[in-house]
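Participant: Sequence plus the predicted model coming up.
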Amino acid sequence: MATNGKNVFLIGPGYIGLEIIDRLLENGYKVSAMTRRDDAAKELQQSGVKPVMGSLSDSSTVQQNTAANDIVIHSATADDLPSVEAVIAGIDQRANEGKHTIYIHTSGCSFLSDDSNGEYQSDMIYSDKEPRKMDARPDSASHRGIDLAIIKARNRLGTRAKIFLMLPPLIYGATKHNRLSIQMITMARFAIKHKYAGYAGQGKSVWAPIHVADLSRGYLTLLQWLENSPPQTALEHPYFFCENGQELSWSEIAAIIGDELKAKGIISDPTPKQIPESQYEDLFGMYTNVVIAQNSRNRAERLRELGWKPEHFSVRDAFRDEELPIILKDEGEFRGYAKPAASGSG
């Protein structure tokens, strides 16, 4: 496919990032992506992507490649400030040269988490057309420190750059690259190890879900809107949600896991149970309650107004048909999610 003349630098060609890359290539973008691994670089090159060798800590590499591209998408993590600061430095460099940049940063809906610990379903629903509710969240909220650094930069840059935040909820579904998400997958791996499907807290709190394929189309919808909008668009509020219109409690998610593992003969009783805190190290450690025990309700009104519509609606079908076959190929003992899954202190 002929390129459309737009160069994209993507940080984090993993679960979300590879799916975004597929959408970008389908639409004629010229893509470079940063990776640490030689084998990943080879795969990127074979798909038509220019690999950039480096890690999130390679600030000069991030800044240089940001400065060389019209569009930057950060999908590696919501919680790495140095790489974000390097992106901002590259955007500043471009702005000083009279060049405009589009930057889409991946945050996350843990930012909205309350302190329910699963005891109830909250009535608080955040809309991405009501930014004041999000701006009122405490600075200590998960991901918020990084988001605030980005918002400070966009306020300073004004119309010289379009900088926006995508906040995904519970992401599910496997990609053609056999990559998996975090929250439900960690709960499933826990269930396989401990022989029961469990939930943290009381299990009553709810999140909205989104299939990774629908999420990647959300990024493309946002990007193309930003490309075709006037400079003043940069002054609009930065938040975009992406959810499929459904919600699940954490005990309902655990029940799906239990049912499907029972059907495979992996556990004998599918009934979900409360997980004791003593076993949280096999989940998300100190961040377990933030990641899988609180309410985080949101509505993606802005994307829908731009014409985006979700196409995938069954978390159960995706778990059974896409994710579980990959999980069952795991080797070695599972010891919880190894990376920080959130940030902040409350």
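Facilitator: Nice, thanks for sending it over. Predicted model only: the values in this text are computed from it and were never measured.

Participant: going forward, measure contacts between C-alpha atoms and count neighbours the same way
Facilitator: Fine.

Participant: the strands in the stretch 151-300 of the chain, which residues?
Facilitator: With strands called from DSSP state E, counting those that start in this stretch, the stretch 151-300 of the chain shows them at 161-167, 170-172, 198-199, 206-207, 209-211, 239-241, 248-249, 273-274, 298-299.

Participant: ok, and which of these has the densest surroundings?
Facilitator: Neighbour counts (mean count of other CA atoms under 10 Å) averaged over each of the strands of the stretch 151-300 of the chain peak at strand 198-199, with a mean of 28.

Participant: residues making contact with that one?
Facilitator: Outside strand 198-199, the residues that touch it by CA atoms under 8 Å, 6 or more residues apart in numbering are 187, 190, 191, 250, 251, 254, 272, 273, 274, 275, 292, 293.

Participant: try this one next to it:
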Amino acid sequence: MSGEVPITIPKLKVFLTGGTGYIGGAILAALLRSPDFEVTTLVRSESAVETLTSPVTNPKFFTGSTPKCVLGSLSDTDLLRKLASESDIVVNCASANDLPAAEALIGGLGESGEGRKKIFVHTSGTSAFATYNGGDEAGRPFDDTENLVEILKEWDEREPYGHRTVALKVVELGKENRVSTYTIVPPMIYGQTPAIIPRLSVQLPPLIRTAIESKKAYFIGSGNAVWSNVHITDLTNLYELIIRCALSGVAKSGYDGIYFASNGEKSWKDVAYGVKEAVEALEGWDGGKVGLESWTVEDAAGIEGVNGVRDAKLAFGSNVITVPTKALELGWKPVFGGEAVIDSMKKDAVVLWKQFKGEK
């Protein structure tokens, strides 16, 4: 009928931590392209604010809204609680290990007003389920339809580990605060992030950088330990899917709300072969053939980006194979796999090679 006033549906308010990081940056870019969300993100510098909000420097991302940027850090728990209390959805990509931050975010969501959706999406990692056996195969595959909370409890009682401790606390806090919690557990992530601020992934670049510097691609022990993997674009799509399924009430939450995200697997020796191939393919590489060599955990602990022996064991020599049954049942359709990991390493190698030569 003419004269009718059009109905305007308000956007859902999303608070995102880690918006300048590898995972969070990709999710931020995806949320900004949606007409359904009004996004606030936490940043640590004025320069990051400028980059994230300037259509001049990043025009391809500004087809929709721009994020509201708030200066702060995860240690600003009062600020986190306030921002969460003003939101429908909180997506935590800044840290899998920061318990005070998780407490503030979920507590704030619990205090949000009537009509708020109160959805908390937490980012963990499959190192919480990793088994180390000197670089050899060990353990078994984990399916996200299993009782993962009980597995995490048992393991964390035996050996406390931040990823496990916080993931368990997220479930508990959600119940206490009447917040629906969803924990996404990525394996090794690869691929160039479709983010406003480009970042490299976490596990592969240190190995590639070391190969450029030493002309050797390393693996721990026999190199037969295996990790699952996922492309950053597929992972980002899963976050979007979980959020939308949470809004519609389809996705399981809380105790049953732990989701794996994987689409392929490689042994660490296969990864080393990929590193070797990526470095040898570099334009201008004059270092000859890159050797393959087994190294100790202590050696691996000494490279840039690795925080001690435990980190090296988990990041480069452990086993963790995950099966994302619940994600697939929700309709997740990952498209990257197979040799996409090698292609990604080649692209990462180009970036790291330029850094090594002092180029921008």
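Facilitator: Yep, that arrived. Computed from a predicted structure; not experimentally measured.

Participant: Now the TM-score, please.
Facilitator: Here the TM-score for the pair of chains, by TM-score structural alignment, normalised by the length of the first structure, is 0.87; 325 aligned residues with a CA RMSD of 2.2 Å.

Participant: rewinding a little: could I get the strands of the stretch 151-300 of the first structure in TSV, plus columns for distance to residue 114 of the first structure?
Facilitator: Below are the strands of the stretch 151-300 of the first structure laid out as TSV (distance: least, CA to CA, whole Å):
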stretch	distance to residue 114 of the first structure
strand 161-167	16
strand 170-172	15
strand 198-199	16
strand 206-207	11
strand 209-211	17
strand 239-241	17
strand 248-249	14
strand 273-274	19
strand 298-299	13
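
Participant: among those strands, which is nearest residue 266 of the first structure?
Facilitator: Taking CA to CA, strand 198-199 is the member of these nearest to residue 266 of the first structure, at 14.3 Å.

Participant: what span of the second structure lines up against the closest one?
Facilitator: Mapped onto the second structure using TM-score structural alignment, strand 198-199 of the first structure spans residues 218-219.

Participant: superposed on the first structure, where does the matching stretch end up, distance-wise?
Facilitator: On superposition with the first structure, the mean distance recorded for stretch 218-219 of the second structure (mean CA distance after the TM-score superposition for the first structure) is 1.0 Å.

Participant: Between the contacts of strand 198-199 of the first structure, identify the one with the most neighbours.
Facilitator: Counting neighbours by other CA atoms under 10 Å, the top entry in these is residue 292, with 31 neighbours.

Participant: To which residue of the second structure is it aligned?
Facilitator: So, by TM-score structural alignment, residue 292 of the first structure is matched to residue 316.

Participant: Quick check: whichever residue in the first structure pairs up with residue 269 of the second structure vs residue 200 of the first structure, distance?
Facilitator: Residue 269 of the second structure maps onto residue 251 of the first structure when the alignment is built from TM-score structural alignment. Residue 251 of the first structure sits 9 Å away from residue 200 of the first structure, going by CA to CA, to the nearest Å.

Participant: what's the answer for residue 133 of the first structure, then?
Facilitator: Distance, residue 133 of the first structure to residue 200 of the first structure, using CA to CA: 26 Å.

Participant: repeat for residue 169 of the first structure
Facilitator: Taking CA to CA, one finds residue 169 of the first structure at 18 Å from residue 200 of the first structure.

Participant: can you check residue 17 of the first structure too?
Facilitator: Residue 17 of the first structure is 29 Å from residue 200 of the first structure, where distance means CA to CA.

Participant: Look at these two and report which has more neighbours.
Facilitator: Neighbours were counted for residue 17 of the first structure and for residue 200 using other CA under 10 Å; residue 200 has more, 27 against 21.

Participant: who's in contact with the more buried one?
Facilitator: 117, 118, 250, 274, 275, 276, 277, 288, 289, 292, 293.

Participant: next one: residue 49 of the second structure
Facilitator: For residue 49 of the second structure, the contact set (CA under 8 Å, 6+ apart) comprises 43, 69.

Participant: Map it onto the first structure.
Facilitator: Match for residue 49 of the second structure (TM-score structural alignment): residue 41.

Participant: State the helix or strand in which that match lies.
Facilitator: helix 38-46 (DSSP states H and E).

Participant: What segments of the first structure are helices?
Facilitator: All helices of the first structure, identified by DSSP state H, fall at 15-26, 38-46, 59-67, 81-96, 131-135, 144-157, 183-194, 212-227, 250-263, 288-292, 301-305, 315-318, 324-327.

Participant: Most tightly packed of the ones you listed?
Facilitator: With a mean of 26, the top stretch among the helices of the first structure by mean neighbour count (mean count of other CA under 10 Å) is helix 288-292.

Participant: Need the residues that contact that helix.
Facilitator: 110, 113-115, 117, 183, 199-201, 250, 280, 284, 341-342.

Participant: which among those end up buried?
Facilitator: 110, 113-114, 117, 183, 199-201, 250, 280, 284, 341-342 (16 or more other CA atoms under 10 Å).

Participant: now, among these, which is nearest to residue 92 of the first structure?
Facilitator: Sorting these by how near they are to residue 92 of the first structure, with CA to CA, puts residue 342 at the top with 27.6 Å.

Participant: Could you check how far the helix holding residue 41 of the first structure is from the centre of its chain?
Facilitator: Mean C-alpha position of helix 38-46 of the first structure versus that of the full chain (CA atoms, centre = their mean, to the nearest Å) differs by 22 Å.

Participant: so who does the corresponding residue of the second structure for residue 268 of the first structure touch?
Facilitator: For residue 268 of the first structure, the aligned position in the second structure is occupied by residue 288, per TM-score structural alignment. Residue 288 of the second structure makes contacts with residue 280, as judged by CA under 8 Å, 6+ apart.

Participant: Same check on residue 7 of the first structure?
Facilitator: Contacts for residue 7 of the first structure (CA under 8 Å, 6+ apart) come out as 29, 30, 31, 32, 69, 70, 71.

Participant: Can you give me the neighbour number for the fourth one?
Facilitator: Residue 32 of the first structure has 23 neighbouring residues, counting by other CA under 10 Å.
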